[in-house]
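Participant: Sequence and computational prediction follow.
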Amino acid sequence: MSSFSDPQVVRRLREQFVPVAIDCVPLRGGDDPASRWFRRIADEAALNPPPKQGGSPSRQGHYVALAYGPLLAAHNRRGAAAVLALMDEALARARRLPQPPAAEPPPAGPQRRPTLAPGGLRLDVYTRILRWQPGALADLPAEFARWNRERTGLDHLWIWPDELAALLPPPHAQPGHRWSAPRRLARRIARFHLVDDVRGEPDAYRANEVREARIE
């Protein structure tokens, strides 16, 4: 069961917090006020070592912060008990802070709502972990380890209209004829969808990390 389907978590979120769910990937590199605010909060929380220290650029996690800036609490754990403890920690710190002066909220950043062109196709991509190394996740609670093993990742592959048309056999095709899909479609699949997204949103492969991608 999701942490955020727990009745006590739901009740406290409604009564004591303003819940916000975001895709943190575009905020990592944006230059608008919302992106800069999020990066400041995430950098202060330091849930992941920076890439220069062998860590990940991911900023996934649960953050509790005040609108004018101070980080109250953060973690990257699952389970209702962990989320409730995070709420308690955040509220305790908020009560110790001085009352801030009234101020206008910062302007909202640009809306990031990419849309698929008419005539394109969106495919649901499901991911499962089929093989586990002996002893994998042995350091985690049994329920959390089971949840990781049984979880299914979901993403969406967009195929643009011209790419979709190129997947169809050419008019002159005869039995045994071979043709290639657009190179950019093959590379998009390799970079963004041949990844382990079962336990969260992973980092995509960089363009120079895909040496060859071909669909025939």
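Facilitator: Perfect, thanks for sending it. Residues are numbered from 1 along each chain as shown.

Participant: CA only for contacts and neighbour counts going forward, please
Facilitator: Will do.

Participant: Can you name the element that comes right after the lengthiest helix in the chain?
Facilitator: Longest helix of the chain, by residue count under DSSP state H: helix 80-96. With elements assigned by DSSP states H and E, the helix or strand that comes after helix 80-96 is strand 121-127.

Participant: Please compare the first structure with the one that follows:
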Amino acid sequence: MLDRESTFANPQIVKLLQTRFVPVAIDQAYQRRQKDNEGRFYQKIANQGPRKVGRGTTQGLYSADANGRFLGYTNNRGASRVMRMLNGALQKHRPEKVASIAKGKLDARYNPQPPKGGLVVRVTSKILGGYEEPESEWRRIFQTSLGRDNLWIRADEHAALAKGQLPKSLLSRLARYHLVDNTRGEPPMWRENEIKKLEGKITNGQLRASVQLLTANKARGYTAEILGRIESKNGQVTRLDLVAHGQFHGEGTYTRNAPKGKFPLAIAFTLADGKDAADAIPPQGSRGWVPGYIR
């Protein structure tokens, strides 16, 4: 959500992307590894830029033509730098007819699909306080940004929820991969032995749960209560709205500059309807390890 608050909050950039470009959002951790036509097309573009495939991350904003010819790159969120890259790409662009990319056989490992008969739940996180007064606009953006992810629920877990039961596997997955502070970047997930307390049940459609998560060195932790409603009809869950609220402390390698000490973190869960393109994005905790995530 940081880019939405910075780069893509600039009206000039938004207008340029809407009228002169075809914007595409991907997870480069997948595309730079994919062994299919989609992956090869992205890798062709990335290898013309400063970050080569096979040498770590290729993260950034790229511009290319329909033939995969590299036109520009930046990994800076500053509006002026992004505008400079986009305008430079337009100057270099030379329209030409190119053949469509054949879809071909997809690399299944990097094209995971939600479990058949299961559910997709939107997850949104926000820090509710604890930050010091921001010293710059960039710091303000980091402090007010939201985290976004998806939770996948298996078919058997879906059936259990519809009966008013709370599967331990689902509660564990929710805690390990989604009770995280992902508001400033990619967070570390919780290990099984870092779950110190995890209890919950559904009574008359109301879900209540308590959780305590803590690393061995006690540098990172989250103690929270989860409360929400689950409704079903004809064996199908029709409503799932939950909120986890509690005290978090610590940070990860890619989530630096958290508030000092303990701070309030809230995480909301709501049933996805498939109308948002983001509903199709695999959970971050499943990246490259879907069987481990969904077990």
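Facilitator: Arrived safely. Since this is a predicted model, take the numbers as computed values, not measurements.

Participant: Superposed, what's their TM-score?
Facilitator: Once superposed, the chains reach a TM-score of 0.63 (TM-score structural alignment, normalised by the length of structure 1), with 187 aligned residues with a C-alpha RMSD of 4.0 Å.

Participant: Counting by contacts, list what the longest helix of structure 1 packs against.
Facilitator: helix 7-16, strand 62-65, strand 71-75 (3 or more C-alpha pairs under 8 Å, 6 or more residues apart in numbering; DSSP states H and E).

Participant: so which of the ones you listed comes closest to residue 189 of structure 1?
Facilitator: strand 62-65 (29.0 Å; C-alpha to C-alpha).

Participant: how close does that closest one sit to structure 2?
Facilitator: Once fitted to structure 2, strand 62-65 of structure 1 is off its aligned match by 0.8 Å on average (mean C-alpha distance after the TM-score superposition for structure 1).

Participant: what's next to that strand, contact-wise?
Facilitator: Strand 62-65 of structure 1 is contacted from outside by 41-42, 71-77, 87, 90, using C-alpha atoms under 8 Å, 6 or more residues apart in numbering.

Participant: need the helices and strands packed on helix 80-96 of structure 1 in TSV with distance to residue 131 of structure 1 and mean neighbour count, can you?
Facilitator: What follows is the helices and strands packed on helix 80-96 of structure 1, written out as TSV (distance: least, C-alpha to C-alpha, whole Å; neighbours: other C-alpha atoms under 10 Å):
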stretch	distance to residue 131 of structure 1	mean neighbour count
helix 7-16	33	12
strand 62-65	29	19
strand 71-75	28	20
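
Participant: Out of these, which is closest to residue 27 of structure 1?
Facilitator: With C-alpha to C-alpha as the measure, strand 62-65 is the member of the helices and strands packed on helix 80-96 of structure 1 nearest residue 27 of structure 1 (14.3 Å).

Participant: Could you dump the helices and strands packed on helix 80-96 of structure 1 into TSV and include distance to residue 96 of structure 1?
Facilitator: Converted to TSV, the helices and strands packed on helix 80-96 of structure 1 look like this (distance: least, C-alpha to C-alpha, whole Å):
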stretch	distance to residue 96 of structure 1
helix 7-16	16
strand 62-65	14
strand 71-75	11
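
Participant: And the ones you listed: which comes nearest residue 104 of structure 1?
Facilitator: Here strand 62-65 is closest among the helices and strands packed on helix 80-96 of structure 1 (C-alpha to C-alpha), at 16.6 Å.

Participant: Go ahead and name everything in contact with the longest helix of structure 1.
Facilitator: With C-alpha under 8 Å, 6+ apart, helix 80-96 of structure 1 has contacts from 2-4, 6, 9, 64-65, 72-75, 77.

Participant: Go ahead and flag the most central residue of structure 2.
Facilitator: Compute the mean C-alpha point of structure 2, and by C-alpha atoms, centre = their mean the closest residue is residue 149, 3.9 Å away.

Participant: Looking at the alignment, what corresponds to that one in structure 1?
Facilitator: Superposed on structure 1 with TM-score structural alignment, residue 149 of structure 2 falls opposite residue 155.

Participant: I figured that match hits residue 122, correct?
Facilitator: No: with contact defined as C-alpha atoms under 8 Å, residue 155 of structure 1 and residue 122 do not form a contacting pair (10.0 Å).

Participant: Tell me where the stretch 151-295 of structure 2 has helices.
Facilitator: Secondary structure of the stretch 151-295 of structure 2 (DSSP state H, counting those that start in this stretch): helices located at 155-162, 168-178, 290-294.

Participant: closest to residue 240 of structure 2 out of those helices?
Facilitator: Across the helices of the stretch 151-295 of structure 2, residue 240 of structure 2 has its closest neighbour in helix 155-162 (9.6 Å, C-alpha to C-alpha).

Participant: Remind me what that closest one packs against, helices and strands.
Facilitator: So helix 155-162 of structure 2, by 3+ C-alpha pairs under 8 Å, 6+ apart, packs with strand 221-233, strand 236-249.

Participant: The helices of the stretch 151-295 of structure 2: which one's closest to residue 98 of structure 2?
Facilitator: helix 290-294 (35.5 Å).

Participant: Distance from the chain centre to the closest one, please.
Facilitator: 16 Å (C-alpha atoms, centre = their mean, to the nearest Å).

Participant: List the buried residues in that helix.
Facilitator: Judged by neighbour count using 16 or more other C-alpha atoms under 10 Å, the buried positions of helix 290-294 of structure 2 are 290, 293-294.

Participant: ditto for stretch 154-171 of structure 1
Facilitator: In terms of neighbour count (16+ other C-alpha under 10 Å), stretch 154-171 of structure 1 has its buried residues at 155, 158-160, 163-164.

Participant: swap in stretch 43-52 of structure 2?
Facilitator: 43-46, 48-49, 52.

Participant: Can I get those in CSV including secondary structure?
Facilitator: Shown next, in CSV, are the buried residues of stretch 43-52 of structure 2 (DSSP: H, G, I helix; E, B strand; the rest coil):
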residue, secondary structure
43, helix
44, helix
45, helix
46, helix
48, coil
49, coil
52, coil
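
Participant: before we move on, back to that, where's the match of residue 149 of structure 2 relative to residue 161 of structure 1, distance?
Facilitator: As judged by C-alpha to C-alpha, to the nearest Å, residue 155 of structure 1 and residue 161 of structure 1 stand 19 Å apart.

Participant: No further queries at this time; thank you.
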